[in-house]
Structures are given as C-alpha cells and as structure tokens.
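Enquirer: 3D, please:
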Amino acid sequence: MIWPAAIVLILIIALIFRLGLLMYAMYTLLGVLLLSRYLTHRWAASLQATRECNRLAAEEGDEIAVIITIENTGNLPIPWVMVEDLIPREALVYLPPRLGVTGPRMKLTHLWPRSKRAIRYQLKCNRRGYYQLGPLVLETGDLFGLHRQFRVLTEPQFLLVMPEVIPLTGYAISSKRPIGEVRMTYRLYEDPTRISGVRAYQEGDSLNRIHWRATARTGVLHSKIYEPSTVAGTTILLDFHKDSHEQRHEPRRSELAITAAASIANAVTLMGQQVGMITNGRDAADRIRTEGWASDWRTRESAQVAAGVRETSDRLRPIVIGTRRGGDQLTQILEMLARLELTDGLSLTQTILETSSRMPRDATVIAILAQVTSEIAIALGMLRRRGLVVVAILNIFDITGFADAAGPLIAEGIETRQLESEESVAEICAAYWLR
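Expert: Just a heads-up that it's a prediction; the model follows:
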C-alpha cells in the first residue's frame, strides 16, 4: 500500500505545479502497478499442484520417491514461480539428517498456458520417525518485483519410518521361557480349548477333564492338562522425558532406547509371549491431531513455522499399549515407537503411579532408563514389592555413570543391565534367555 499512496501523492503535487512529464511518469507507474497486481493474482489463481509418494511407510535405509506436479490452468504464461515442498526443520538439522534429500525440493521455474511441470526428489530414511511432507508453497509475482502472491497447495502427507529391529542373541524361537523368572500367579484360570498334556487322574477331576482316548488305550484313568489363560511376557516401560536425556547426547541415546525397545518387543513376540508398552513420550500423530495445520499462510516463513514441531507439550496422559499377544500387537508397538517424540509432560515416576494398576503381574517389567533418580528407584521398587518382576536397562554409555545410576536400583532389589551402544542391544537380554 505504500507504493500506490506515494504515487498518488506525487501525482497530486505534479497536477498542482503543472509538471507534465512527472504526471506522465506517475500515470505510467500507477498503470504498471495495477497491471502487475492483476496479473499476479491471475497467475496465482491459475496454479494447481499435486504430490505423489511411492509409499508412506518405510524402514530405516529406504528411499522414498516424491513427484510434485505443477499445472497452469490459465490462458496466460507464468514467467516465474518458486516452488518449495516443506519438510520440518527437525528432520534436516542433524548430521546425518533424519531425512536425506536428493534432488530439488525447492525450484524456480516458469509455465506456459495450459502446461504442467514435474519436480522430482528422493528422501533417504536415515532414522525412524513420523514426518510431515508438505504442504507445498508456491510464490509468483510480476517481473519488476512490485507485487508477490503466495499459495499453499496440496494437503500434507505423513511418512512413517519404522524403527530398526536388531535380532537378539541367545534365545530360541521355540523356547517358552519368558524374560526373567516369573511365577504364574493366576494358573487357576485355564483355557479348556488348549491342551498342553496328559496326567494321571486325581480325585476331584471333573468328567469333562478326563482324556478318554488315553484312558481307553492304557486302561487307567487320565486327565487333560490345560494351558493357563494368563501367560508370561513383558511390559516395556520406556522413559522418554526430555529432562532424562542430556542434550549433548541427543539424538543418539533416545534413538538407542527406541531400538532396544523395538528389538525386545520383536523377540518376545517371536517367543509367543505377550508384550506391551508404557511410555511418557509424545505421539507425533496425536500432536498433529491436536495442533492441526493451517492452509492460508501469506508468506513462506509462516508456512515453515507452522510445519515445525512445537517445543512444549501439555499432554498429561501416558501412552499405554496393553500387554497382549499376537503379530498385530507387535505392529502397534513398532508404529508407536516410530512416532514417539521426547516430551516435557509426565515424569517417569508420575507415569508409573498412573499406570501401575494396568501392569499384569505375570509379565516382567523391563524399564529402559536414561537417568535414575531416587524417585524413579522408589517407584520401580514399589512395583517389585507388589509382586512384579522388574528389570532395568540403563541407557548409559560410560561405566562410571552406569555404576552411579545402578546403585539406587540395586538397593531396591532391581536387577540392572547396561545399554552401552547399538552393538550391545543384541546381547542386552541374552542372560535372561540363556538361563
């Protein structure tokens, strides 16, 4: 609005003082401004765009192909248009970045009437996560730079990169031993559809429990043995609070914790045992549902800010995936681990107090910790005194720090293991499966 006001003011002065050449120049400049504004609006309104990804679920190390197609639906040529497909800054800042970009994600081009242009680039999935691709921001304007117009096109798409799963050393798939020594406290509840063996008849056995074929074959009464309806397994308790992870060790230590949790969940599932997860982290999908995304930004800067990640979280509910068996259960846990983000919400102590009633007593609690405070040690000790088997995996790389953190846990009678590096993930639970 400054340019038109200045031109009108100069034009009035020229009329008052009868400055013909200046009046002609101002008339011409005013006409150029109006024409530029009109053409810019026409060009921006004629732009359409689509985004295509060959897939939106990937593993670490996979490459994703992205094709952006821009179309000029109008009858006028567009001399220039700046195209940028937004990706959150958090996915690009580390070395190596979470998402490696190959090809032009931002490009300056032109479009003839009724024409299309394709822009192709690739994403290398270097680290697990839940990434927002887009929206697409387009900028165009007149040749003199007097007026510019921004458009935000295409709804964002979301790429889910699953965490790395490392095969654990020292266990057999056929083994039915759970992690740790777990006493079956509810064996009275048996599943009559699953027969695990045959034993001699005991006084008081009901008729429907008698194994008639074995009785007929041996001439002696035999009874069926049923599998208990409650099975041993594991509940993974993952501390993902920001204050528990030193910034100088990030994102290495938090990603190592995710890899360990995913690997343990995979191994327990292969053993046919139940597995669940409790964490105080933040679900990226839940954050996006809560915060949403706008589609009416006026500048590229505002679009980039909106595509970023909010630093604080007011979520005061833990993430709980109930301890159950099945392949779908593992998929749910891995997808949640892929989306998990560090948060400043509930502390681990608050999470334990909130969810202790939902931890089955016949499943070992494996707590993956990056820091141990007296409150955390007391809370885990409370679980052990309630009859749960608790094992702590300390995500600490140096032996001195591990010894200092393990002390309060050992005092509570909790067995501890050190998660030193990615190489140690494969053997972190070997002792439990080998004994």
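Enquirer: hey, let's count contacts and neighbours off CA atoms from now on
Expert: OK.
Enquirer: setting aside sequence neighbours, what's the nearest residue to residue 86?
Expert: Nearest residue to residue 86 in three dimensions, chain neighbours excluded: residue 134, at 4.6 Å (C-alpha to C-alpha, 6 or more residues apart in numbering).
Enquirer: what is the neighbour count of the one you found?
Expert: Close neighbours of residue 134, defined as other C-alpha atoms under 10 Å, add up to 22.
Enquirer: and what of residue 258?
Expert: 22.
Enquirer: hang on, it packs against residue 337?
Expert: Yes. Taking contacts as C-alpha atoms under 8 Å, residue 258 lies within contact range of residue 337: 6.4 Å.
Enquirer: how far away is residue 433 from residue 417?
Expert: 14 Å (C-alpha to C-alpha, to the nearest Å).
Enquirer: still on that earlier bit, what residues are shared contacts of residue 258 and residue 337?
Expert: residue 163 (C-alpha atoms under 8 Å, 6 or more residues apart in numbering).
Enquirer: quick one, strands of the stretch 201-350 of the chain?
Expert: 222-228, 233-238, 274-279, 282-283, 319-324, 340-341 (DSSP state E, counting those that start in this stretch).
Enquirer: tell me which of those strands lies nearest to residue 122.
Expert: With C-alpha to C-alpha as the criterion, residue 122 lies closest to strand 340-341 of these, at 23.9 Å.
Enquirer: CSV for the strands of the stretch 201-350 of the chain, including mean neighbour count and distance to residue 386?
Expert: Shown next, in CSV, are the strands of the stretch 201-350 of the chain (neighbours: other C-alpha atoms under 10 Å; distance: least, C-alpha to C-alpha, whole Å):
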stretch, mean neighbour count, distance to residue 386
strand 222-228, 19, 21
strand 233-238, 27, 15
strand 274-279, 26, 18
strand 282-283, 24, 28
strand 319-324, 19, 18
strand 340-341, 22, 29
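Enquirer: ok, which of those comes nearest residue 423?
Expert: Comparing these under C-alpha to C-alpha, the one sitting nearest is strand 233-238, at 19.6 Å.
Enquirer: and the angle from that closest one to strand 274-279?
Expert: 20 degrees (axes from the mean of the first three to the mean of the last three C-alpha atoms, to 10 degrees).
Enquirer: for strand 233-238, name the packing helices and strands.
Expert: helix 252-270, strand 274-279, strand 363-369 (3 or more C-alpha pairs under 8 Å, 6 or more residues apart in numbering; DSSP states H and E).
Enquirer: again, only this time at 6 Å
Expert: Other helices and strands packing on strand 233-238, by 3 or more C-alpha pairs under 6 Å, 6 or more residues apart in numbering; DSSP states H and E, are strand 274-279, strand 363-369.
Enquirer: compare with the first, here's sequence two:
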Amino acid sequence: MPFRDAWPFIGGLLFIVGFGAGLPLVALVGLGVMAIGLGSRWWANRLFDRVTLRRRLAERRVFRSEPVTLEVELENRKLLPLPWFEWRLALGEHVLVTGEQLAASAVPGLHYLVRRGAAGWYSLERWQFTLSCERRGYHPVGPASMRSSDLIGAWPSRTEDGEVDHLIVYPRVYRLPELGLPAERPFGDVRGGERIFEDPLRIAGLREYRPGDPLRRIDWKATARSGELRSRVYEPSATRQLYVFLNVDTLEHAWEGYISDELERLVSVAASVITWAAGARYAVGLLANGAYPDADRPIRLPPSRARDQHARLLEALAVIQPLTMGDLAGAIRRESGRLERGSTIVAVAALVPQALADALERLANEGHRVHLLATTDRAARADIPGVQAARVGGAFQAAEVLA
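Expert: Here you go, the predicted structure:
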C-alpha cells in the first residue's frame, strides 16, 4: 500500500491510541491526520469534475508561414479550486508557436505546448497563441492532457483529451514564369478558337450506340423501350477542361524510400498549374497516385468549375504523403473512360516509367492534348510520341535550393 493511502489508517490508529491512553494531544493529532487524508483523497477524486480544457483554431487551412491564432481556455465550474495545474497540448513537429519554447516529446513527430498555474473556484483562464508552419502537410493539433492534485499534493491526478484537430498547410504556389513556362497559353494555342466540349447536364437527344461510347452515355430507359442500345447526345459547352496527373513516385522502387525535395517540388508544380488554370476559368481536376491520410484510396478529383474546387484541390495536394497507392499508369487506365474528349492533360512527374509513358501516349492518340512537366532531367529525357514535354526550371529551382 502506498504511504499516501495509509494516511487515514495512521490517523485513525493515533486517535485510538491517544484516546485509550488518555493522551488528548495524540488523539487530536490522529484525528487531524485522518481528516486531512480523507479530505485530500475526496478532493483528488473530484479534481476534474466540471473542469473543461477547450482549444480553437481560427483557421484550419493556411499557406506556408501564414500565422494562425490558437485560443486555449481552461474553465473550472465548481467551488473546489485546482491548487495547481499543468496542461500539455501536442503539436506536429513542424508547427511553431511564436515566442514559445516547446517541450520535447517521446512520441516521434510531436512536441508540446505547456502552461502551468492555479485555477480558483468558478474561474476561467484564457491563452492566445500564434502558430505558423513552414512545411506543407497535415499537421496535428492535439491531443491534450492536464495534471493537478489535491492541496497537499498527495494524490496527483491526470486527465486526457484525445481529440485531434489538424492544421492543413497548402503547398507553395509559383507564377508560371517562375516555372519557366509562358504566362499566356502555357499549354499551346487551340486551333479554331476555343475548344467545344459536351455538357453532360444538357441532353440534346438520343442516337444509336457507337462502339467506344462510355457506359455513362447510354440511356438505359430508352434502350429498354427500343430494344437497342441508345446513347445520349449532349449540347455543346465552351467549358475547357484541364486534368493534372501527378506522379508521386520519386524513385523507381517503393522500398527505396523517397526524395523529400523532389516530392515537394512535384506538389508545388501541380499546385501552381492548378492555380493558374482555375484563374483561367478551366474546369480543373487532379489525379494522383498518393493517398489521403488514414485512407486507402488514391486522390481523384474530377474536373469541375465549382466554387470550392480550387480549395479542395490545394487541400488534396497539401495532404499528399510519400506512400503511394499503386502506379499512376494504373490510375490513368481506370480514369481514361471518364475523360471528356479533347481535354487538356498535364502530367507532372520526376520519374516517367515505361507504363506511364505508354498511358500518356494512349491519351494523346485518343485526341487529348497531353503535356508533360518534368521536374528532373531524367523525366525530361522521356520521349513520348504526341506528348509535349517541358523541363520545369527558372526561378523555381533557385527558390527550392534556397529553401
């Protein structure tokens, strides 16, 4: 039995001995020891009753180095005070707090924001911190824990808050001239003016099925009535589509690991192209062989001009991890049947294996405008018929070296 648990028994023993021996002082001391022990134990058991530790991020999606406010509140809504407290909030290792020296953690990838003090009865304590992060990614804010004890410190106690928020830091975005690409029409001119696409939301009529028509074009109700396959005909649309294909692989074999600088360069180039295309009013999409955190599905966001599409694309790029979900060529094969004819495809890669080169050549043969943005010399050496290749350079490379 720990010594602290023996306080009530020792006090009771002194009281009995003092009372039996006619020693009132000893009996009084025993009674006091017993009262302190029982009272402290009762206090310790109710330390965190009606005590709340709250935190709130002003923004959960930011760009690199952009400051974001974190508010932390500790509220004690009872008569019993906290003689002392210490709370710890876990932060991702790349998250910095202005003016704070963060405590080390035994958990890899984390460090702690710590505060100590005392909280009286029915009290509310507030703290405000400024966070920033230089590293793109999906950075945890939490979990949190708090320690305290009774007045004499005999029964320390601890409570955990397992909730984890995340700070999503977007990748660095460059202007196209910084990538060595022309600011106007970086992916070539379109003959005969603006390309005409079909709008799948506007059905103009029906026609006989033709070999090669995708399944989603078939009108099954009309097919059932006529007994022959019927395909929908859509009204024309002037919406231009640009689909970014991102190859997350930086080395030929997954077991070799990855090259961190090349991965960041790939993500930044993809983000820059997407930002330009969104500003040029393209319907923009993203297909990557990376995965969302804690998920086993590749990143796929079909081209869209929805109001929040740009933010969703940047968020997807922000959370890309080195772990890949198969090769990009396989993802392209699965996606090819969904592509609108005449779409502009921009593949961003540091590595172009033969399977990827074959997939891009096949898209070019199907009538798509296919471009390859190579972030390394080895990718730039890929010679793919029908695919226009460009080596990303300019101030972008200098900026990456300085970073």
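Enquirer: rewinding a little: would TSV of the helices and strands packed on strand 233-238 of the first structure with distance to residue 321 of the first structure be doable?
Expert: Listed next are those as TSV, based on distance: least, C-alpha to C-alpha, whole Å:
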stretch	distance to residue 321 of the first structure
strand 274-279	5
strand 363-369	13
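Enquirer: for residue 375 of the first structure, which of those is the nearest?
Expert: Nearest to residue 375 of the first structure among those is strand 363-369; the distance by C-alpha to C-alpha comes to 12.9 Å.
Enquirer: whereabouts in the second structure does that closest one align?
Expert: The aligned range for strand 363-369 of the first structure in the second structure is 343-349, by TM-score structural alignment.
Enquirer: what does the matching stretch rub up against?
Expert: 241-247, 368-374 (C-alpha atoms under 6 Å, 6 or more residues apart in numbering).
Enquirer: also stretch 36-48 of the second structure?
Expert: In contact with stretch 36-48 of the second structure (C-alpha under 6 Å, 6+ apart) are residues 7-8, 149-150, 155.
Enquirer: now for the counterpart of residue 287 of the second structure in the first structure: which residues touch it?
Expert: For residue 287 of the second structure, the aligned residue in the first structure is residue 278 (criterion: TM-score structural alignment). Going by C-alpha under 6 Å, 6+ apart, residue 278 of the first structure touches 237, 319-320.
Enquirer: any idea how far residue 278 of the first structure lies from residue 238 of the first structure?
Expert: Counting by C-alpha to C-alpha, the gap from residue 278 of the first structure to residue 238 of the first structure is 6 Å.
Enquirer: what does residue 255 of the first structure align to in the second structure?
Expert: Using TM-score structural alignment, residue 255 of the first structure pairs with residue 264 in the second structure.
Enquirer: any chance of the strands of the stretch 201-350 of the first structure in JSON lines with distance to residue 175 of the first structure as columns?
Expert: As requested, these are exported to JSON lines (distance: least, C-alpha to C-alpha, whole Å):
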{"stretch": "strand 222-228", "distance to residue 175 of the first structure": "16"}
{"stretch": "strand 233-238", "distance to residue 175 of the first structure": "12"}
{"stretch": "strand 274-279", "distance to residue 175 of the first structure": "14"}
{"stretch": "strand 282-283", "distance to residue 175 of the first structure": "33"}
{"stretch": "strand 319-324", "distance to residue 175 of the first structure": "18"}
{"stretch": "strand 340-341", "distance to residue 175 of the first structure": "31"}
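Enquirer: quick check: which of those strands is nearest to residue 84 of the first structure?
Expert: Using C-alpha to C-alpha, the strands of the stretch 201-350 of the first structure put strand 340-341 closest to residue 84 of the first structure, at 25.9 Å.
Enquirer: for the closest one, name the packing helices and strands.
Expert: Counting by 3+ C-alpha pairs under 6 Å, 6+ apart, strand 340-341 of the first structure packs on strand 282-283.
Enquirer: between the contacts of residue 278 of the first structure, which sits nearest residue 156 of the first structure?
Expert: Using C-alpha to C-alpha, the contacts of residue 278 of the first structure come closest to residue 156 of the first structure at residue 319, 25.1 Å.
Enquirer: mind listing what that closest one touches?
Expert: Taking C-alpha under 6 Å, 6+ apart, one finds 278-279 in contact with residue 319 of the first structure.
Enquirer: swap in 8 Å and give it another go.
Expert: So residue 319 of the first structure contacts 277-283 (C-alpha under 8 Å, 6+ apart).
Enquirer: starting at the chain centroid, how far to the helix or strand containing residue 4 of the first structure?
Expert: Residue 4 of the first structure is part of helix 2-16 when elements are defined by DSSP states H and E. Helix 2-16 of the first structure has its C-alpha centroid displaced from the chain centroid by 57 Å (C-alpha atoms, centre = their mean, to the nearest Å).
Enquirer: after that helix comes which helix or strand?
Expert: Criterion used, DSSP H and E; the element after helix 2-16 of the first structure is helix 20-45.
Enquirer: of all residues in the first structure, which one is nearest the centre?
Expert: Closest to where the C-alpha atoms of the first structure average out (C-alpha atoms, centre = their mean) is residue 339, at 1.2 Å.
Enquirer: how near is the residue opposite that residue in the second structure once aligned to residue 241 of the second structure?
Expert: Using TM-score structural alignment, the partner of residue 339 of the first structure in the second structure is residue 319. Per C-alpha to C-alpha, residue 319 of the second structure is found 24 Å from residue 241 of the second structure.
Enquirer: buried ones in stretch 181-192 of the second structure?
Expert: 181, 187 (16 or more other C-alpha atoms under 10 Å).
Enquirer: which residues of the first structure fall in helices?
Expert: With helices called from DSSP state H, the first structure shows them at 2-16, 20-45, 212-218, 252-270, 284-291, 300-306, 327-339, 348-355, 374-385, 399-411, 430-434.
Enquirer: what's in contact with the shortest one?
Expert: Contacts with helix 430-434 of the first structure, where a contact means C-alpha under 8 Å, 6+ apart, come from 168-171, 177-180.
Enquirer: just the ones in strands from those residues, please.
Expert: Among the contacts of helix 430-434 of the first structure, no residue falls in strands (DSSP state E).
Enquirer: closest one of those to residue 160 of the first structure?
Expert: residue 168 (24.1 Å).
Enquirer: neighbours around that closest one, how many?
Expert: Counted with other C-alpha under 10 Å, residue 168 of the first structure comes out at 20.
Enquirer: and for residue 196 of the second structure?
Expert: 14.
Enquirer: what do you get for residue 345 of the second structure?
Expert: Residues lying near residue 345 of the second structure (other C-alpha under 10 Å) number 24.
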